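Colleague: next comes the sequence, and after it the predicted model I'd like to discuss.
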Amino acid sequence: IIQKVMQGAKSLTNADRSTLWLVDYQNNELWTKIPQADGSWIETRVPMGEGFAGKVAQTAQPVNIPFDLYEHPDSEIAKQTDEKTHYRTCSLLCMPVLSSDGDLLAVTQLVNKRKFGDFGEYDPGDWPVVPDHFKASFNEKDQKDMEIFNNQVGVVLPSIL
């Protein structure tokens, strides 16, 4: 279900990738499961306050970093992750998912706003070159759309966890 939810977020904003980071208050972490090329899933955890998603979890404020994210002073973790995965992060939109009571449930993370057009898929063999279709930024409309989207997720999420 969560994968379908985040597929909707990708479609809504024309993002290349999306992740729903769930809050684990007991361990003061965010966690998610990321699909692998072989069809398996790997669980990933980050401490609250670490990285862009962790900062959103800590402050409950959105973070919208335009192209080129590598020029942002807090991009070191993204650069390190990209070096390991051979994926090039160029833009990012992270937003809190709150319950109807205002409690933080999760953080949505959208990576790489895609330009519209007939572009192929990202080729990890090209890393670290930026493909033309990633030379875009999430805009105010994307952020407003995701705020509405996250409000709906915040209503549904407690019933599926």
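Modeller: That came through fine.
Colleague: CA only for contacts and neighbour counts going forward, please
Modeller: Noted.
Colleague: in the chain, which helix is the longest?
Modeller: helix 140-160 (DSSP state H).
Colleague: just checking, what packs against that one?
Modeller: For helix 140-160, the packing partners by 3 or more C-alpha pairs under 8 Å, 6 or more residues apart in numbering; DSSP states H and E come out as helix 2-13, strand 92-98, strand 104-113.
Colleague: looking at the ones you listed, spot the one closest to L20.
Modeller: For the helices and strands packed on helix 140-160, proximity to L20 was assessed by C-alpha to C-alpha; strand 104-113 is nearest, at 4.7 Å.
Colleague: can you name every helix or strand that the closest one contacts?
Modeller: For strand 104-113, the elements it packs on are helix 2-13, strand 15-24, helix 51-59, strand 92-98, helix 140-160, judged by 3+ C-alpha pairs under 8 Å, 6+ apart.
Colleague: switch the helices and strands packed on helix 140-160 over to TSV; also include distance to S75.
Modeller: Converted to TSV, those look like this (distance: least, C-alpha to C-alpha, whole Å):
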stretch	distance to S75
helix 2-13	22
strand 92-98	11
strand 104-113	13
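Colleague: now mean neighbour count and distance to P73 too, for those, in a markdown table please.
Modeller: Shown next, in a markdown table, are the helices and strands packed on helix 140-160 (neighbours: other C-alpha atoms under 10 Å; distance: least, C-alpha to C-alpha, whole Å):
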| stretch | mean neighbour count | distance to P73 |
| --- | --- | --- |
| helix 2-13 | 16 | 25 |
| strand 92-98 | 26 | 14 |
| strand 104-113 | 25 | 17 |
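Colleague: then this one, side by side with the first:
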Amino acid sequence: MPYKQYTLTPTRDPYSSTGIYIPIDIEDAIAELDKALSDTVKTELKAANNLFDYHFTLGEWMRQNWGLWLGSRLAQHFHDMNVLNPDLMSIFLLRSYQEHLNRPPETVETLLHSLENKRLTPDNFFRKVGEVAQKLVNCDRASFWLIDREKEEVRTKVVVNDKQKTVRVAIGQGLMGQVAESGEMIAIPFDFYKSSHPQVEAIKALDDRVFYRTCSTLTIPVRKASGELLGVMHLINKTQPGNFPPYHPETHPTAPERWRTSFNREDIAIIDRLNQTVSQLIDRVFY
């Protein structure tokens, strides 16, 4: 298949050696391919009989843009698995992604069960929880923030320049800090930019710097069964089902059609179920 037929819209990362976000592991790579590939290519890959047909197209793109020849963190993940050749790495990724496309649809129960059975550590906990939240309610971004009462802040971990970085927000500041302080949910529907919430201008300014478009948000407290507040779940841009073109930063600040919707009561109920699971896992992982 000619390379030009791929309409890839990968996550940009100005701190990456390739300018493209480089996944941490295979699971992260699958999530990135889900975001970057069109529905047409996904359908073709799902039914492909010979994945080697993609070796010099999509496979080549992964080898080049994910730094598989350059010893990137994804390449190092394969080295730890004793897979040393970048050609074999890309074939492995193609097979893993095809298997992902052919799995039965994930349900709330299977996603929560998968989180409970992951090898969670203080380093990967934030990313793994965010990935499950993102899938559960079909949104573009999701993050978990842990409350630190001693430092009066909430914190999460993000990947910057191929390294994990802790991001901290003072309790009372920003959407996450406000929910950590009040214990009350904040839901801002589409169009976020037209909301009267006091955080809108600050988030618009951040969007301008990174060429993103926040359209809707949902920020929910995470509590123990006793009611003790442990953290905050923050979700951005509920995504409509259907065949919409991926978001292109070049269209900023126009709101894309795929995000012209809002989080609803069902989403809140699902995240509440996730939060119950998360609250039970926090003690196991952090304390």
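Modeller: Yes, it's here. Since this is a predicted model, take the numbers as computed values, not measurements.
Colleague: TM-score for this pair?
Modeller: The TM-score (TM-score structural alignment, normalised by the length of structure 1) is 0.92; 160 aligned residues with a C-alpha RMSD of 1.4 Å.
Colleague: looking at the helices and strands packed on helix 140-160 of structure 1, which is closest to D145 of structure 1?
Modeller: Judged by C-alpha to C-alpha, the one of these that comes nearest to D145 of structure 1 is helix 2-13, at 7.5 Å.
Colleague: how far off centre is that closest one?
Modeller: Distance of helix 2-13 of structure 1 from the chain centroid (C-alpha atoms, centre = their mean, to the nearest Å) equals 11 Å.
Colleague: which residues are contacting the longest helix of structure 1?
Modeller: Here helix 140-160 of structure 1 makes contact (C-alpha atoms under 8 Å, 6 or more residues apart in numbering) with 5, 9, 12-13, 93, 95-100, 105, 108.
Colleague: T85 of structure 1 is nearest to which of the helices and strands packed on strand 104-113 of structure 1?
Modeller: strand 15-24 (13.5 Å).
Colleague: which residues does that closest one contact?
Modeller: Outside strand 15-24 of structure 1, the residues that touch it by C-alpha under 8 Å, 6+ apart are 2, 6-7, 9-10, 29-32, 34, 53, 57, 104-114.
Colleague: let me see the contact set for P124 of structure 1.
Modeller: For P124 of structure 1, the contact set (C-alpha under 8 Å, 6+ apart) comprises H86, Y87.
Colleague: meant to ask about D68 of structure 1, not that
Modeller: C90, S91, K135.
Colleague: what do we get in structure 2 for the first one?
Modeller: C90 of structure 1 maps onto C215 in structure 2 when the alignment is built from TM-score structural alignment.
Colleague: which residues are in contact with the closest residue to that match other than its chain neighbours?
Modeller: Among residues not flanking C215 of structure 2 along the chain, F192 sits closest, at 4.9 Å (C-alpha to C-alpha, 6 or more residues apart in numbering). Residues in contact with F192 of structure 2, defined by C-alpha under 8 Å, 6+ apart, are V200, T214, C215, S216, T217.
Colleague: just checking, the first one touches L206?
Modeller: No: applying C-alpha atoms under 8 Å, one finds V200 of structure 2 not in contact with L206, separated by 10.0 Å.
Colleague: quick one: which of the two has more around it?
Modeller: The neighbour count for V200 of structure 2 versus L206, taken as other C-alpha atoms under 10 Å, is higher for V200 (18 against 14).
Colleague: run the contacts of F192 of structure 2 past structure 1 and keep the common ones.
Modeller: Of these, the ones still in contact in structure 1 (both residues aligned by TM-score structural alignment, their matches' C-alpha atoms under 8 Å) are V200, T214, C215, S216, T217.
Colleague: quick one: distance of stretch 32-48 of structure 2 to the chain centre.
Modeller: For stretch 32-48 of structure 2, the distance to the chain centre is 17 Å (C-alpha atoms, centre = their mean).
Colleague: and that stretch, which stretch of structure 1?
Modeller: By TM-score structural alignment, stretch 32-48 of structure 2 lines up with nothing in structure 1.
Colleague: ok, back up a step: any idea how far the match of C90 of structure 1 lies from Q164 of structure 2?
Modeller: Look at C215 of structure 2 and Q164 of structure 2: by C-alpha to C-alpha, to the nearest Å, they are 27 Å apart.
Colleague: cool, T277 of structure 2 as well?
Modeller: Relative to Q164 of structure 2, T277 of structure 2 is positioned 24 Å away (C-alpha to C-alpha).
Colleague: of these two, give the one with the bigger neighbour count.
Modeller: Shown here are T277 of structure 2 and Q164; by other C-alpha under 10 Å, T277 has more neighbours (18 against 12).
Colleague: counterpart of the more buried one over in structure 1?
Modeller: Alignment note (TM-score structural alignment): T277 of structure 2 maps to Q152 of structure 1.
Colleague: all good on my end, thank you.
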